[in-house]
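Novice: quick check, what structure comes out for this input:
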Amino acid sequence: MSDEPGRFAAILPDLSPWRSSRDFRLLWIQGLVTYFGSFMAMIALPLQIKDLTESPLAVGAMGAVELIPLIVFGLYGGALADAVDRRKVILLTEAGLGVLAVILFVNALLPSPMLWPLYVVAACVSALAGLQRPALDSLLARIVPHDQLTAAAALNALRWQIGAIAGPALAGLVVAYAGHATAYAVTVVGFTASVLLCLRLTPAPPAHEAEKPSLRGIAEGARYAWSRPVLLGTYAIDLAAMIFAFPNTIFPFLADDLDAEWSLGLMYAAGSIGSLALSLTSGWTTRVRRHGLLVVFGAASWGLAITAAGWFGNVWLVLVCLAFAGAGDMLSGLGRSTIWNQTIPDELRGRLAGIEVLSYSVGPQLGQVRAGAMAGWTGTRTAIWSGGAACVAAVALLTAALPRLVSYDADTDPDALARKAAREAADAGAKASGAVAREAGTTDVVETA
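Specialist: Next up is the predicted model:
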């Protein structure tokens, strides 16, 4: 009986990053606040376009205006994060998102709210998000100890899942009962609190005398990724999983096929619930050293679960499969995040994060196009299970083509060891500088006395 609490604690999320890093705590709380505020606008904005136009095409056009700014500014934001203070990028983009929320709030208060500002704000939000994400992602390895990066990724995922599950539910209630303007007001308050938290972050200047952001710098990051089979494998497997097995856009048709229209909301939530379950039991992942295996097994599990979801005719089994798919995606994501943060040099981390934004944005978009086109040709359930099977096959082929990904070991990989040594040297230098400063202060006090 005495061993049971220890075994239970071993599977709970590892809170070491929370305890060891003040900046991680600030960013975690800031991110949670931002998620809730962002989901208010994310739900209210398409609903307001629907109320103004009653046109599904007009609502769908919002996705079109968001994609290009996300890609372009995501790549530029990666180069920017390597060239300037990352804290400043995060702070200014967060303030910019708050200003855009104010614009939405003011427009919603007008007697006749205008439509065109909604599209302009949507495009600007996408651009600012593209600028900000590389700075946020590339900051993690600097503020969290090297051996706590997997735990930090799990805690960040847990934060996102809390926001993804509770945020839309709360936003839907606010919009339904208090209106669009109230939802936008909550968004403004959220971004205001977030900016105040960002002001308390430690400055994060570039680790070297960086060049100004340029196409040449972006190309340098792409060449580095291409020269590292392990990194290349993480990008390729993520793209394959999203392109072949991301059927969210045809969930309404799946619910109709299963004669369970009531299940649509649960279908969209099931993946997040599965991801949350894995995050809450992620303590064991901090002891894993072969993170490439997490990427491969997680992506393959995602594909198998999506295959089963398209094959089964019972709606409850489908929902269970979608939850397992979310857990697989979470597992793969933990492996990818750990490998990126353990192996990428600090001076390139922003640009590589920008490339990750590209895969993050393009993969699901192409996946939705594939799923919709395939469903029109073969039927909804066939489009889902065949996409899952194609995902598994693609993961198998990529694993065979890039064996370095599977053999990756954090304790022996040269890039991981080099980054660990660089981090330890930086920490030792910071401690030595602090000791010298304290000694100088003591000497000054003695001499004054």
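
Novice: alpha carbons only for contacts and neighbour counts from here, please
Specialist: OK.

Novice: ok, and for the helix or strand hosting residue 442, which residues are buried?
Specialist: Here residue 442, judged by DSSP states H and E, is contained in helix 414-448. If you call a residue buried by 16 or more other Cα atoms under 10 Å, then helix 414-448 has these buried ones: 415-417, 419-420, 423.

Novice: please provide the structure for the following sequence as well, for comparison with the first:
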Amino acid sequence: MSLTRALIDVGPLRGSPVFRRLWIGRTVSVLGGFMTMVTVLYQVWDMTHSAVWSGAVGLAQVIPMVVVGLLAGSWVDRGDRRRIYLIATVGQAVCALLLAVQGFTGGVPVAGVLVLVAASSCFGAIGGPAAGVFVPRLLPKEQVAAGLALNQVSGQAMMLLGPALGGLFLGWFGVGACYLLDALTFACAFYGAFGLPALPPEGEPSRAGVRGVLDGVRFLTGHRVVRGALITDLAATVLAMPVSLFPLVNAERFGGDPRTLGLFMSAVAVGGVTATALSGPVTRLGRPGLVMLCGAGTWGVALALFGLVSDPWTGLALLAVAGGADALSVVSRVTIVQTRTPDALLGRVTAAEQIVGQGGPHLGNLRGGLVAGWTSGATALVLGGLLCVLAVTYVGTTTPELRDGTPTEDQ
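Specialist: Predicted coordinates for the structure are as follows:
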């Protein structure tokens, strides 16, 4: 196989100027978001020196995502997704500007900072489902997986770059300037989406309120392939998420060296970027369900083995493998959701997928911490990895449509 075929498929960037502009705007905005994530954590810690308040930052981001998400998905499926996305982008930019103002003035208590973070998360919970329809509406079906892989690789690259830049800018310019820079990046996202055509739902619009949400839930529970994809993702994150265990495992196995601890997350991200950059054969395969099952299973095996090793370089290599497998699994999950869901339901299903993708890791980190408290960090890793493999095997065995890529009766 040639190197060109192995590399990520950039056909969507060459063939669709609209997608290219959207992708560039999204990439810049994601970079600003990761810089702000570091800035918020730094500011909250600097104001309180409290781990409780630092932990509250995560709650301020996740709770609005869950509470607002499904209702926002119903709204998205009744209106012009482009207009809704632009409104949400403006809302996030305003929140970033208010964070910048308080960063420069220093007159807002820590609770006020968290309120602004939560407000920004609410707008993100609206914009995410709206953006979920862009790729399948802008690209031919055979290029959807490649477009989603491009989104994934840019997001993971910014996850590597953003925190580092955020730390540098914090040292040079302070928290206010970092928030202001994030606000400016939303202008790029707005410009990227402004040239999109109107994107109303195709088919019957969503019913208003709770009835529309219940229609989306009925689709999720009834469609075996989409349901299997979301369950597989939950199995990987809730049962085997390792991040909360890294400090403990580092102390148990690697002498507590902070340099080793810092490399753990970097190894996961490097593996994800590398795998996505070489995802050309995977996205061209046309079997996202099989790829997702294999990726989630490999994630569990790699993390279980990481819990057993004592050599730091072997451990970092296993984390890179886990990160690569997870990245391919995420690309495949999003591909399944966006190609198997009717457009009229896509906002609600994307909202549910967003909740799974955001909430699963937090629950997984909580699970890992509780199990480690009863046993040890290594035991929690090994047990979680093995449970993940068992759960993924069960989903693959009981959902042949997901494994084989065959049509289902409910489609």
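
Novice: overlay the chains and give the TM-score.
Specialist: Overlay of the two chains. TM-score (TM-score structural alignment, normalised by the length of the second structure): 0.96; 409 aligned residues with a Cα RMSD of 1.7 Å.

Novice: show me which of the buried residues of helix 414-448 of the first structure is closest to residue 409 of the first structure.
Specialist: residue 416 (8.5 Å; Cα to Cα).

Novice: I'd say that closest one and residue 342 touch.
Specialist: Yes: here residue 416 of the first structure lies in contact with residue 342, judged by Cα atoms under 8 Å, at a distance of 5.1 Å.

Novice: residue 191 of the second structure maps to what in the first structure?
Specialist: Residue correspondence, TM-score structural alignment: residue 191 of the second structure in this structure matches residue 196 in the first structure.

Novice: repeat for residue 334 of the second structure
Specialist: So, by TM-score structural alignment, residue 334 of the second structure is matched to residue 337.

Novice: which residue, other than its chain neighbours, is closest to its match?
Specialist: In space, and not counting its chain neighbours, residue 337 of the first structure is closest to residue 153: 6.5 Å by Cα to Cα, 6 or more residues apart in numbering.

Novice: could you report the neighbour count for the one you found?
Specialist: Residues lying near residue 153 of the first structure (other Cα atoms under 10 Å) number 24.

Novice: could you do residue 106 of the first structure as well?
Specialist: Neighbour tally, residue 106 of the first structure, other Cα under 10 Å: 14.

Novice: element containing it?
Specialist: For residue 106 of the first structure, the enclosing helix or strand under DSSP H and E is helix 86-109.

Novice: so after that helix, what's the next helix or strand?
Specialist: Scanning forward in sequence from helix 86-109 of the first structure by DSSP H and E, the next helix or strand is helix 116-143.

Novice: list the buried ones in that following helix?
Specialist: For helix 116-143 of the first structure, by 16+ other Cα under 10 Å, it's 118-119, 121-143.

Novice: got the angle between whichever helix or strand comes after that helix and helix 116-143?
Specialist: Downstream of helix 116-143 of the first structure, the next assigned helix or strand under DSSP H and E is helix 149-178. With axes from the mean of the first three to the mean of the last three Cα atoms, to 10 degrees defining the directions, helix 149-178 of the first structure sits at 160 degrees from helix 116-143.

Novice: check the fit of helix 149-178 of the first structure onto the second structure and give the mean distance.
Specialist: Superposed on the second structure, helix 149-178 of the first structure shows a mean distance to its aligned partners of 1.0 Å (mean Cα distance after the TM-score superposition for the first structure).

Novice: which strands or helices does that helix pack on?
Specialist: Other helices and strands packing on helix 149-178 of the first structure, by 3 or more Cα pairs under 8 Å, 6 or more residues apart in numbering; DSSP states H and E, are helix 16-20, helix 22-53, helix 116-143, helix 180-198, helix 264-280, helix 315-343.

Novice: again, 7 Å this time
Specialist: Helix 149-178 of the first structure sits against helix 22-53, helix 180-198, helix 264-280, helix 315-343, with contacts defined as 3 or more Cα pairs under 7 Å, 6 or more residues apart in numbering; DSSP states H and E.

Novice: the counterpart of residue 61 of the first structure in the second structure - how many residues pack around it?
Specialist: Using TM-score structural alignment as the criterion, residue 61 of the first structure maps onto residue 56 of the second structure. Residues near residue 56 of the second structure, counting by other Cα under 10 Å, number 16.

Novice: before we move on, what about residue 401 of the first structure?
Specialist: Number of residues near residue 401 of the first structure (other Cα under 10 Å) recorded here: 12.

Novice: ok, now residue 164 of the second structure?
Specialist: The number of residues packed near residue 164 of the second structure is 15, by other Cα under 10 Å.

Novice: that one matches what in the first structure?
Specialist: Under the alignment by TM-score structural alignment, residue 164 of the second structure pairs with residue 169 in the first structure.

Novice: next: residue 23 of the second structure.
Specialist: The alignment partner of residue 23 of the second structure in the first structure, by TM-score structural alignment, is residue 28.

Novice: residue contacts, that match?
Specialist: Listed by Cα atoms under 7 Å, 6 or more residues apart in numbering, the contact partners of residue 28 of the first structure are residue 156.

Novice: and it, how far from residue 143 of the first structure?
Specialist: Using Cα to Cα, to the nearest Å, residue 28 of the first structure is found at 12 Å from residue 143 of the first structure.

Novice: same check, this time on residue 279 of the first structure
Specialist: Distance of residue 279 of the first structure to residue 143 of the first structure, given as Cα to Cα: 21 Å.

Novice: ok, residue 219 of the first structure next?
Specialist: Separation of residue 219 of the first structure from residue 143 of the first structure (Cα to Cα) stands at 27 Å.

Novice: ok, back up a step: could you find the counterpart of the residue nearest to residue 337 of the first structure in the second structure?
Specialist: In the second structure, residue 153 of the first structure lands on residue 148 (TM-score structural alignment).

Novice: touching, its match and residue 331? I think so.
Specialist: Yes: contact criterion Cα atoms under 7 Å: residue 148 of the second structure and residue 331 qualify, at 6.3 Å.

Novice: and stretch 341-356 of the second structure, how far out from the chain middle?
Specialist: 14 Å (Cα atoms, centre = their mean, to the nearest Å).

Novice: list the buried residues for it?
Specialist: Across stretch 341-356 of the second structure, burial judged by 16+ other Cα under 10 Å covers 341-356.

Novice: residue in the second structure paired with residue 122 of the first structure?
Specialist: Under the alignment (TM-score structural alignment), residue 122 of the first structure maps onto residue 117 of the second structure.

Novice: go on, residue 184 of the first structure?
Specialist: Alignment note: residue 184 of the first structure maps to residue 179 in the second structure; criterion TM-score structural alignment.
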